[in-house]
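K.L.:
Give me a model of this one.
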Amino acid sequence: MTDLTPNHDDRPATRIGRRSLLKMTTAGVAAFGVAALSNASKSKAQTMTSEWDKVFPLSEKVDHEKVSFTNRYGITLVGDLYLPKNRADRRLPALAVGGPFGAVKEQSSGLYAQTMAERGFVTLAFDPSYTGESGGEPRNVTSPDISTEDVSAAVDYLGLHPSVDRERIGVIGICGWGGFVLNAVAADKRIKAVVASTMYDISRVSAHGYNDSVTPEQRAQTLEQLSRQRWADAEAGTPAYQPAFNVLKGGEPQFMVDYHDYYMTPRGYHPRAVNSGNSWTQTNPLSFMNMPLLNYIAEIAPRPVLLIHGENAHSRYMSETAYEAAAEPKELMIIPGASHTDLYDKVDVIPFDKLQSFFEQNLA
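P.N.:
Okay, here's the model as predicted:
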C-alpha cells in the first residue's frame, strides 16, 4: 500500500458530525435518499452533439470522435473516443473511463480519458444509460446492474475497434464509478487492470449512510417511503424526482460545498449532468440499498487493482475498506492534502504519471 499521508489514522470522514450527516441523508439514504416531490429540472437525452462542449480544452495531441454503441439491454450509449495522434497503424492498449456518479463524459471522465490518450492509450469516456446523451427512459435513473453493464459494454466497443489490442484493455472509475468498475472487473475477465479514483461505493452509502451511520430503524423507514413512492409514480405514470442537486442553502458540510464548487460553477458545470442542478428519480436508491457492489472484489485477482484517494476526502474510508477486501496484487495510494473533488479535475493533483506506469506495466 502506498500511503503518503502524514497522519494516516486521522481520518477526515470521522470528523463529520453525526447531526450533519443525518441532515444530509434524509432518513438514512445519504445524498441519494428519498426527498420531497420537486419540480427540479431533469436533463433530457438529445441528439449526439458535434461541437466541443467539454469543461476542458481539446488537446492537440489526440484525435477525438463521438461514438455510440449498445449495451446488453439494448440501450444506446454515447461516448467520446480519444486516440493518440502518433498511433500509426499500431494496435494500442485501451481504457474505458466512467464517472463520477451523476456526471457526464464532458466532465471528469473525459479529462481523464483525454489525458491518458495523450500518454499512448486509446480511451473511451461514456455517458451511462439513462443520462447525458445516452439513451434510456425515464431519465436520470440507474441501478448497480445497469451501471456495471455499461462498463462491460464500453469494453465490447473497444475490443472491436481496429486501433485497439483487445487483450490489453483496462478501466478507470471515478467517484461512484470506482465501485461500478470494481464490480464489473470482478465478473468481466476481459479487463486486465483497474483503477478506482476517489472511489464511492454507492450501494454502501445508499444502504448505510456516510460512515455507516444509519440505524436499522432509519433504513426501514427509508425503504418504507421509497416503496410507497412506487405507487405514487405508477399512478402518475412518471417518476417523481429529487430536489436539484448541489444547490446550497447554507450550513452544508465542506464536502458538499466542494461538490457545488465543481458541478455548479464554470469549473465543472454541464447542463446534461445530473449533479449540475438536475436530479435523480426519488426511487433511484432502491436497488442500491439491497444489492451490494463489492461482494466479489477479491475475485478481481490476479489482475491488479489500484485505488487512489485524497488524504482529506470525506469518502476516503470507502477506498480503505475496499483495499482491505481486495486480494493481491493491490495498491492504495493516498494523495496528501487532497479532497474528494480535487481528484475530479486538478491535473497537478491527479497522479497521471502513476496511472500511466500502472497501465503500461499491467497492459503490456
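K.L.:
switch to C-alpha atoms for all contacts and neighbour counts from now on
P.N.:
OK.
K.L.:
just so I have it, where are all the helices in this structure?
P.N.:
18-25, 108-118, 144-159, 176-187, 202-208, 216-236, 254-263, 285-290, 316-325, 342-345, 352-362 (DSSP state H).
K.L.:
What residue, apart from its backbone neighbours, is nearest Ala153 spatially?
P.N.:
Asn71 (4.9 Å; Cα to Cα, 6 or more residues apart in numbering).
K.L.:
check contacts around the one you found.
P.N.:
By Cα atoms under 8 Å, 6 or more residues apart in numbering, Asn71 lies in contact with 77, 149-150, 152-154.
K.L.:
how about these in TSV, adding neighbour count?
P.N.:
Shown next, in TSV, are the contacts of Asn71 (neighbours: other Cα atoms under 10 Å):
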residue	neighbour count
Leu77	24
Glu149	22
Asp150	26
Ser152	22
Ala153	21
Ala154	27
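K.L.:
Could you save the residues you listed as TSV and add columns showing distance to Pro243?
P.N.:
Listed next are those as TSV, based on distance: Cα to Cα, whole Å:
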residue	distance to Pro243
Leu77	26
Glu149	27
Asp150	26
Ser152	31
Ala153	31
Ala154	31
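K.L.:
Neighbours of Glu324, how many?
P.N.:
By the other Cα atoms under 10 Å criterion, the neighbourhood of Glu324 contains 12 residues.
K.L.:
coming back round to it: right, and out of the contacts of Asn71, which lies closest to Met289?
P.N.:
Glu149 (18.3 Å; Cα to Cα).
K.L.:
Quick check: that closest one touching Ala184?
P.N.:
Yes: with contact defined as Cα atoms under 8 Å, Glu149 and Ala184 form a contacting pair (7.2 Å).
K.L.:
I'd guessed Glu133 sits against Arg139; true?
P.N.:
No: in this structure, Glu133 is not within contact of Arg139 by Cα under 8 Å, at 10.5 Å.
K.L.:
I'd like the structure of this one too, to check against the first:
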Amino acid sequence: MIQSVSFTNKAVAISAHLHLPDDFQADKKYPALVGIHPAGGVKEQTIGLYARRLAAHGFVVLVYDSSYQGASGGEPRLLEDPATRVEDARCAADYLTTLPYVADDRMGVYGVCAGGGYALAVAQTERRFKAVAGVSATPMGEAARSMFGQPVSQDDLIRTLEAAAAQRTAQARGGEPVYVPFVPERLEDIDANTPTMLREGYDYYRTPRGQHPNSKGRFLMTSLDKMFAFTTFHLLPTLLTQPLLLIAGSDADTRIFSEQAYALASGPKDLFIIDGATHMALYDTPGYVDQAVARLVAFFGKL
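P.N.:
Below is the predicted model:
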C-alpha cells in the first residue's frame, strides 16, 4: 500500500510516498521509518525499493523527494544543500507524528548513499529518531572534500571553491546556471580510469535499470560551497548515541565511509559488510538487497 502524501519544509512543498504494511489497520500503532534518497535520486528509486520491503515487515515508511529536487518544490532547482536535506528529514518526522497510527516513540531513520550520510547527520540532533541506519552510507561533506576517503589537496579544494564563487557572481549578473553530474551522463564519458561507483552509477541512473524522469543525477554547481562546509563526522562521537547500523559492500568504493563512521560512533553500533557487493549493488541487486533488508528489519525491529 503506497499513498501519495505531502508535507512542507518551511515554504517548500515536499512530495512523498507513504508505504503501509499489507495488513494495515488504522486503529493500530506502528513503528515508523523515514527514508532518505541518494544525491541525485528520487523516492521512486532505491529508497522506495527499501521502503516497500520494510513496509512488508510491518513498518510505516515515509520517503520523499528532497527540497529543490524531484517532484518537490523549491528554487533554485537541483540545489544540493546538506542543511536543508537534514531539515527535510526533521519535517518528515513532524509529518509522521501527525498520523494517529504511528507510534512516535518508535521512529527511526535510514538512507542510501548520501541519504545514509544525511541519516547519520540528522540523528545526531533529532532525538525523535531512536535508531539510525545507512546503506552504502556516504557523508556529503566528507565525500565532497575527498576522493572516496582519500584526501584532496588544499589547493584543489580552494580552486573548486573559487570556481563556485565565480559561478555565483556570473549568475548574480544574469548568467545561466551550471550543473555538475553526480555520475557520468554518457557512456563515452567512462574509461578505464573511471571508479567502479561512477561506472555503476551510469548503469543505474542513466539506463532503464533505475532511471526515472524526475531523477536528473545532477546538482547546481553553486551547491559546492554548502557541500564543502558540511560535516557529518565532527559531532558524531558525542551526539549520536542512538543505535547505529551501517551496511556496506565488501567491494564498495565507499566502504571506507562506513568504517570511519563505525570507528567514530560511541553508542551501540553494528557494521555489516556484505561479501562481494559494490556500492551500487546494494541499490537493487536482489541477493544483496535481501541481506541488507533482513539486517534492517532485525535492527529496526528493536524500536
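K.L.:
Drop the TM-score for these two in here.
P.N.:
Superposed pair, TM-score by TM-score structural alignment, normalised by the length of the second structure: 0.94. Supporting alignment: 296 aligned residues with a Cα RMSD of 1.5 Å.
K.L.:
burial of the alignment partner in the second structure of Ile308 of the first structure, as a residue count?
P.N.:
Under the alignment (TM-score structural alignment), Ile308 of the first structure maps onto Ile247 of the second structure. Ile247 of the second structure: 27 surrounding residues under other Cα under 10 Å.
K.L.:
Check Gly99 of the first structure too.
P.N.:
Gly99 of the first structure, neighbours per other Cα under 10 Å, totals 29.
K.L.:
With Ile274 of the second structure instead?
P.N.:
18.
K.L.:
now swap in the one 3 residues further on and tell me
P.N.:
Using other Cα under 10 Å, Ala277 of the second structure is surrounded by 18 other residues.
K.L.:
ok, back up a step: quick one: the helices of the first structure as a markdown table, columns for distance to Ile169 of the first structure too.
P.N.:
Formatted as a markdown table, the helices of the first structure follow (distance: least, Cα to Cα, whole Å):
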| stretch | distance to Ile169 of the first structure |
| --- | --- |
| helix 18-25 | 37 |
| helix 108-118 | 13 |
| helix 144-159 | 7 |
| helix 176-187 | 11 |
| helix 202-208 | 25 |
| helix 216-236 | 38 |
| helix 254-263 | 30 |
| helix 285-290 | 27 |
| helix 316-325 | 22 |
| helix 342-345 | 22 |
| helix 352-362 | 9 |
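K.L.:
Neighbour count for Glu133 and Arg139 of the first structure, which is higher?
P.N.:
Taking other Cα under 10 Å, Glu133 of the first structure and Arg139 do not tie; Glu133 has more neighbours (26 against 22).
K.L.:
which position in the second structure aligns with the more buried one?
P.N.:
Match for Glu133 of the first structure (TM-score structural alignment): Ala71.
K.L.:
Relative to Ser15 of the second structure, how far out is that match?
P.N.:
6 Å (Cα to Cα, to the nearest Å).
K.L.:
which residues are in contact with both of the two?
P.N.:
With Cα under 8 Å, 6+ apart as the test, Ala71 of the second structure and Ser15 both reach Asp65.
K.L.:
who's in contact with the residue mapped onto Lys29 of the second structure from the first structure?
P.N.:
In the first structure, the residue matched to Lys29 of the second structure (TM-score structural alignment) is Arg91. Residues near Arg91 of the first structure by Cα under 8 Å, 6+ apart: 162-165.
K.L.:
switch to 6 Å and redo it
P.N.:
Listed by Cα atoms under 6 Å, 6 or more residues apart in numbering, the contact partners of Arg91 of the first structure are 163-165.
K.L.:
Compare those residues and tell me which is most surrounded.
P.N.:
Going by other Cα under 10 Å, Val164 tops the contacts of Arg91 of the first structure with 22 neighbours.
K.L.:
Aligned against the second structure, show me the partner of that one.
P.N.:
Val164 of the first structure maps onto Val102 in the second structure, by TM-score structural alignment.
K.L.:
same deal with Ala153 of the first structure?
P.N.:
Ala153 of the first structure maps onto Cys91 in the second structure, by TM-score structural alignment.
K.L.:
again with Glu320 of the first structure
P.N.:
That one, Glu320 of the first structure, aligns with Glu259 by TM-score structural alignment.
K.L.:
Over to Trp177 of the first structure?
P.N.:
In the second structure, Trp177 of the first structure lands on Gly115 (TM-score structural alignment).
K.L.:
Relative to Arg159 of the second structure, how far out is its match?
P.N.:
27 Å.
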